[in-house]
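S.K.: Need the 3D shape of this:
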Amino acid sequence: MAQETKLKRKDLKKPDQFLATSNEFLIFLDRYKTILLSVLFGLFLAWGGFLFLSSQQKAEDLEMESLYFQMIQKVNESKSQSADELISQLNSLFQEFKDGNQKLRAGLLLADTQYRNQRYDDALASFTTVQDHAPPGTLDYFLAHSGIAHSYEAKKDFTQAIAQYKKIIDQPGDFPLFYTYLGLSRCYEFSRDSKNSELILREMQNKFSKHAGLDQVNLSLKRLEGPA
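M.R.: Okay, here's the model as predicted:
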């Protein structure tokens, strides 16, 4: 048989450790209940505020996406409209955007539409606005900078276009630069600087040897070199 443990009188007189700890905890709660309730209430408010702001942000994002979709629809359905009407409608929608990535995308769409409809000064202003607000090194920044260069080229301001194309090439990043180099060569040619135009094309032959558009480079180079 297992031996039973006998309790001594002095053991019975010892305070129960669990009850003692519980009493101390209750005393602590009673003493600091105001502070504890304030902390809990503050945490509750913070969590509620976080959920509210998160919900508001999602609603705002959906609203901006809806505006951007409306702009795309306007562009796709623009055959029955004049260029001025289309650009006016796009600009009105653009003004409703709040600062953020969606506004940058909307600005690029507006600028591209202005460019395609030969509103080069307006396109230049819109591309510049996007570039001013887009973080350097991002795709939005690169596209806006490319738009600026193309707008100067379309305005036949080849000096400015060359400067912008060079800046794009010198920027760090892994963005596709084939057509940037091609634009630079083209602007040199339009400026009657055939030597630099040829140098850019030869650089492209080495740099983009496997590019699908290399034939265009070779043809341009042959044309500049003239008959053998």
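S.K.: rest of the way, CA atoms for contacts and neighbours
M.R.: Fine.
S.K.: where do the helices sit along the chain?
M.R.: Here the chain has its helices, by DSSP state H, at 9-13, 17-31, 33-76, 83-94, 101-116, 120-133, 139-154, 158-170, 178-190, 194-207, 214-225.
S.K.: From residue 47, how far off is the most centrally placed residue in the chain?
M.R.: Taking C-alpha atoms, centre = their mean as the criterion, residue 101 is the residue nearest the geometric centre of the chain, at 4.9 Å. Counting by C-alpha to C-alpha, to the nearest Å, the gap from residue 101 to residue 47 is 27 Å.
S.K.: So for stretch 131-149, what gets flagged as buried?
M.R.: Buried residues in stretch 131-149, counted by 16 or more other C-alpha atoms under 10 Å: 131, 134, 140-149.
S.K.: Next: stretch 31-51.
M.R.: Of the residues in stretch 31-51, none is buried (16+ other C-alpha under 10 Å).
S.K.: Over to stretch 96-108?
M.R.: Buried residues in stretch 96-108, counted by 16+ other C-alpha under 10 Å: 97, 102-108.
S.K.: this one as well, want them side by side:
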Amino acid sequence: MAQQHKLTKKDLKELDSLQRFGGQMVAFLETNRALVFGIAGLILAVLVGSWLWTERETQKFQEMEKLYYEMEKLQKRQQDNPGDDITSQMQTLLGEFAPGPQKFRAQLLLAETHFEKGEYDSSIKVYAEVTEQAKRGSLNYVLARKGLAYAYEAKKEYQKAVEIYKSIIDSSSNFPLFYIYMGLARCYESLNDPQNAVLILREIKNKFPSHPELEKINRKLRQLE
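M.R.: Okay, the predicted model is just below:
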């Protein structure tokens, strides 16, 4: 026959303490029933609200990605058939974007399409809108600044392009800068300033000694020196 555990005075005291605590809890719940149910309801409402907000944000993100995909298809169509004018359709899609990073990406896509068509003023306008609205120093902001520099260079407004290229170099330590330096060197050359062009090309060699396109820099240096 199994030996039964004999309760000690310590066990009895612990049981008595638990019973008193349980009784106090029941009494508290009975006395503050409205408060307890109110807190529980508030917690439930916060959890449900958080879940609904997450669902809405996920749905909105998916809708914006779908719109962006449609814009990419239009850009590809433009590239395959340069005679087609699809920028107005892209502009219509852009109007359906909610404010935020995805809209900035869509604006950059539209600006790039204008640039590819040689519509530099329209490209500059859209890039400028991104620089005014995007967070300074963010990737979208820097990409828009880069696009502005390319567009001004294409318009042969080399001094404006130089200023933008230099500002990107001065403020964008984490952004790939090889092609920014190359653009700056091109602009100096176009401004008939071979001395500064050579200085920039030498700086490229020092900063990017392992870049796969370094031979282009060496050829240009031999040409200018």
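S.K.: Quick check: TM-score for this pair?
M.R.: The TM-score (TM-score structural alignment, normalised by the length of the second structure) is 0.87; 216 aligned residues with a C-alpha RMSD of 2.4 Å.
S.K.: on that earlier part again, got the buried residues of stretch 96-108 of the first structure as TSV, with distance to residue 201 of the first structure columns?
M.R.: Listed next are the buried residues of stretch 96-108 of the first structure as TSV, based on distance: C-alpha to C-alpha, whole Å:
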residue	distance to residue 201 of the first structure
97	42
102	37
103	36
104	33
105	32
106	34
107	32
108	29
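S.K.: for the residues you listed, which one is nearest residue 215 of the first structure?
M.R.: Distance to residue 215 of the first structure across those (C-alpha to C-alpha) is lowest for residue 108, with 29.9 Å.
S.K.: Going by neighbour count, list what's buried in stretch 115-135 of the first structure.
M.R.: 115, 119-124, 126-131, 134.
S.K.: quick one: it to chain centroid distance?
M.R.: Relative to the centre of its chain, stretch 115-135 of the first structure is centred 16 Å away, using C-alpha atoms, centre = their mean, to the nearest Å.
S.K.: Please list the outside residues in contact with that stretch.
M.R.: 83, 104, 107-108, 110-114, 140-142, 144-145, 147-148, 151-152, 154-155 (C-alpha atoms under 8 Å, 6 or more residues apart in numbering).
S.K.: With stretch 15-31 of the second structure instead?
M.R.: With C-alpha under 8 Å, 6+ apart, stretch 15-31 of the second structure has contacts from residue 36.
S.K.: and with 10 Å instead?
M.R.: 9-14, 32-33, 35-37 (C-alpha atoms under 10 Å, 6 or more residues apart in numbering).
S.K.: Let me see the contact set for residue 84 of the second structure.
M.R.: 74, 77-78.
S.K.: so which of the residues you listed is the most crowded?
M.R.: When neighbours are taken as other C-alpha atoms under 10 Å, the top entry among the contacts of residue 84 of the second structure is residue 74 (20 neighbours).
S.K.: Now it: closest residue in space, sequence neighbours ignored.
M.R.: Closest residue to residue 74 of the second structure apart from its sequence neighbours, by C-alpha to C-alpha, 6 or more residues apart in numbering: residue 86 at 6.5 Å.
S.K.: got it, and residue 75 of the second structure?
M.R.: Nearest non-adjacent residue to residue 75 of the second structure (C-alpha to C-alpha, 6+ apart): residue 113, at 6.4 Å.
S.K.: Just give me the neighbour total for the one you found.
M.R.: By other C-alpha under 10 Å, 24 other residues sit near residue 113 of the second structure.
S.K.: Residue 76 is in contact with that one, correct?
M.R.: Yes: between residue 113 of the second structure and residue 76 there is a contact under C-alpha atoms under 10 Å: 9.4 Å.
S.K.: which neighbours do these two share?
M.R.: By C-alpha under 10 Å, 6+ apart, no residue touches both residue 113 of the second structure and residue 76.
S.K.: tell me the contacts of residue 104 of the second structure?
M.R.: Residue 104 of the second structure makes contacts with 94, 97-98, 110, 126-127, 129-131, 133-134, 140-141, 144, as judged by C-alpha under 10 Å, 6+ apart.
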